[in-house]
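K.L.:
I would like to see how this sequence folds:
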Amino acid sequence: MLGKTALVTGANSGTGLWTAIGLAKKGARVVMLCRSKERGEEALKEVKKLSHNDQVDLMLCDLGSFESIRSFSKEFHDRYDVLDILVNNAGVTLPKREETKDGFELQFGVNHLGHFLLTNLLLDLIKKSKSARIVVVSSGAHKAGKIHFEDLQLKKSFNMIKAYSQSKLANLLFAYELSHRLKDGNITVNALHPGAVASNMGINRDTGFGKFVTKKLKPFFQTPEEGASTSMYLATAEELEGITGKYYYQMKPIESSKQSYNRSLQKKLWQISEVLVGLK
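P.N.:
Predicted coordinates:
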């Protein structure tokens, strides 16, 4: 990892933070992409402290804004000549329907479209690496998902599970299609299910009910550090050199849903996404 440059999205907390720490510990030059300056600066201090690596950089970007992503890409190109590792980790899930600054349903907009645009804008730098890796954090929730092409933004019918599972299936379709497009190069693309990771989960812990639920569920959840283990494995393991287009859980390859392997579905989502983010 010495001398390699890695970018981790959503690096201010949870699995993203621990992925950044892990990469920094291995000697990589780590760029933490965060939306909040305040939380990002706190996380930056923690990464440097725990990794004993000062080659860690904080860059701000809102994955719910195409303008912000394009501005970030320009700044990243100004600072760096190559990108060896990209970990698309950031994700949101919300009980109520909200929209990005560009008018897209927030979970689809951030979890899929934001990372789709970001990855494509950075591909030229990734291709400059002798051996690059793109890691896409999906979820087992993709198995419940469907791409609602007739209502991608779920304006007609919304619920949290429907929106989240659609975005996580989109992550996999994107990862697989990207791996096909880059199969003859020096870039591998793999996806993963991080497992159930302990976080706030949208629960207000200050209420009696919130504390009760948190206490009861806690034994079934991994710590964020444990949840980051598969991301770290895909980003750094020597035995994965040249392995691409796979889906992992607990550092082992597993099968994803049948529809995630549908080539026509992969291509259709890619083509629509290109138009939605303004690449076509």
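K.L.:
could you use CA atoms for every contact and neighbour count after this?
P.N.:
Noted.
K.L.:
which stretch of helix or strand covers S167?
P.N.:
helix 160-181 (DSSP states H and E).
K.L.:
now the angle from the helix or strand just after that helix to helix 160-181?
P.N.:
As assigned by DSSP H and E, the chain's next helix or strand after helix 160-181 is strand 187-193. Angle, strand 187-193 to helix 160-181, by axes from the mean of the first three to the mean of the last three C-alpha atoms, to 10 degrees: 160 degrees.
K.L.:
identify each buried residue in the helix holding S167, please.
P.N.:
Across helix 160-181, burial judged by 16 or more other C-alpha atoms under 10 Å covers 161-180.
K.L.:
then stretch 205-225?
P.N.:
Buried, per 16+ other C-alpha under 10 Å, within stretch 205-225: T214, Q222, T223, P224, E225.
K.L.:
here is a second sequence; please produce its structure as well for comparison:
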Amino acid sequence: MYLLCTITASLISFLFLKWLKRRRFCMDVKRLDGKTVLITGGNSGIGKETATAMAIRGARVIIACRDMEKAEKAVREIKATSHNLNVFHMHLDLANMRSIRDFCKTFLQREKRLDILINNAGMPSVLDWTDDSFSMCFGVNHLGHFLLTNLLLGRLKECAPSRVITLTCSAYKYQKLDFQDLNYNLFPFFTYCRSKLANIYFTQELARMMEGKGVTAYSVHPGYVQSNWTCHYSILFRIVMQVIMFMFFVSCEAGAQTVIHCAVADEVTAHSGGYFVDCQCASLRPFAKDAGVARKLWEASERMVKLA
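P.N.:
Here you go, the predicted model:
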């Protein structure tokens, strides 16, 4: 009898957790006809789900990613799902500053609008380096998107009101920035946490700089998502993580909801610079709201990517 009760309680708990994972949903169905949306890493996971949602709403959608074969497949699938033929892909390697500059030059020549920029692509905690000798996490997650956004900022201002949405993670709370070693790469998980904190500071400073200029910015924690980020690790790790993700992580569709909300909802414009979780503005740890640190990071990032 005790065993039966234990099994029943465990099953109920498991089903409750699964329900909790699916309760998030963006209820705003605003159309985006005539708008152009650029999404980095839009060929899979949260990015693909977001791209599909934008296409369903009528936007012109451009997914920017490194793997052109996967991008072409994703574009075909997004078009089929959304019945929107205005979906395209462009090559972009966020681990290479020259690739980012080339991408932006081509984009600005080809595209006359940019209404929503979604900095979605991300690198998990791996011990590796970019082509420009930055730690992979910090280089891709922060510096790559920092350069990309800055090079496209003029077009965003021309198309105001426009939005910049940058994906972060609640793991930001486990580390603080060390300005003596922003390129820290000794423990990959700590580097990842710092890169996600940098995303939050970047969003806050961007919002401050764009105040009154028609460009708003938001950082989004999508939850812990059942995506393909484990592809960077060993087979054994992937097998273990598949079980854990099935039990406790949200689907890519659920993870995309807060991103979609920040892209379309009118109410978020009152919270430019805000940190969003579960389709609502959430609180941050006090150290993650330091305007002085945000400004210092912006200036350091300008030097690192050679904007200053």
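K.L.:
TM-score for this pair?
P.N.:
Once superposed, chain against chain, the TM-score is 0.94 (TM-score structural alignment, normalised by the length of structure 1); 276 aligned residues with a C-alpha RMSD of 1.6 Å.
K.L.:
what is the helix holding S167 of structure 1 packed up against?
P.N.:
Contacts defined by 3 or more C-alpha pairs under 8 Å, 6 or more residues apart in numbering; DSSP states H and E place helix 160-181 of structure 1 against helix 106-107, strand 132-137, strand 187-193, helix 263-276.
K.L.:
and L23 of structure 1, which of those is closest to it?
P.N.:
Distance to L23 of structure 1, taken as C-alpha to C-alpha, is lowest for strand 132-137 among these, at 12.9 Å.
K.L.:
how far out from the middle of the chain is the closest one?
P.N.:
Chain-centre distance of strand 132-137 of structure 1: 8 Å, with C-alpha atoms, centre = their mean, to the nearest Å.
K.L.:
now that strand: which residue numbers in structure 2?
P.N.:
Strand 132-137 of structure 1 corresponds to residues 162-167 in structure 2, going by TM-score structural alignment.
K.L.:
ranges for the helices of structure 1?
P.N.:
Taking DSSP state H as the test, the helices found in structure 1 are 14-25, 37-51, 66-79, 106-107, 115-126, 160-181, 208-217, 224-227, 229-236, 263-276.
K.L.:
could you dump these to JSON lines with distance to T5 of structure 1?
P.N.:
Compiled in JSON lines, these are given as follows (distance: least, C-alpha to C-alpha, whole Å):
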{"stretch": "helix 14-25", "distance to T5 of structure 1": "9"}
{"stretch": "helix 37-51", "distance to T5 of structure 1": "15"}
{"stretch": "helix 66-79", "distance to T5 of structure 1": "11"}
{"stretch": "helix 106-107", "distance to T5 of structure 1": "28"}
{"stretch": "helix 115-126", "distance to T5 of structure 1": "10"}
{"stretch": "helix 160-181", "distance to T5 of structure 1": "20"}
{"stretch": "helix 208-217", "distance to T5 of structure 1": "37"}
{"stretch": "helix 224-227", "distance to T5 of structure 1": "21"}
{"stretch": "helix 229-236", "distance to T5 of structure 1": "11"}
{"stretch": "helix 263-276", "distance to T5 of structure 1": "26"}
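K.L.:
so which of the ones you listed comes closest to H193 of structure 1?
P.N.:
helix 229-236 (8.1 Å).
K.L.:
ok, the equivalent of F220 of structure 1 over in structure 2 - contacts?
P.N.:
Under the alignment by TM-score structural alignment, F220 of structure 1 pairs with F248 in structure 2. The contact partners of F248 of structure 2, by C-alpha atoms under 8 Å, 6 or more residues apart in numbering, come to L17, K18, K21.
K.L.:
same thing but 7 Å
P.N.:
With contact set as C-alpha atoms under 7 Å, 6 or more residues apart in numbering, F248 of structure 2 has no partners.
K.L.:
next: Y164 of structure 1.
P.N.:
Applying C-alpha under 7 Å, 6+ apart, we find Y164 of structure 1 in contact with T93, Q107.
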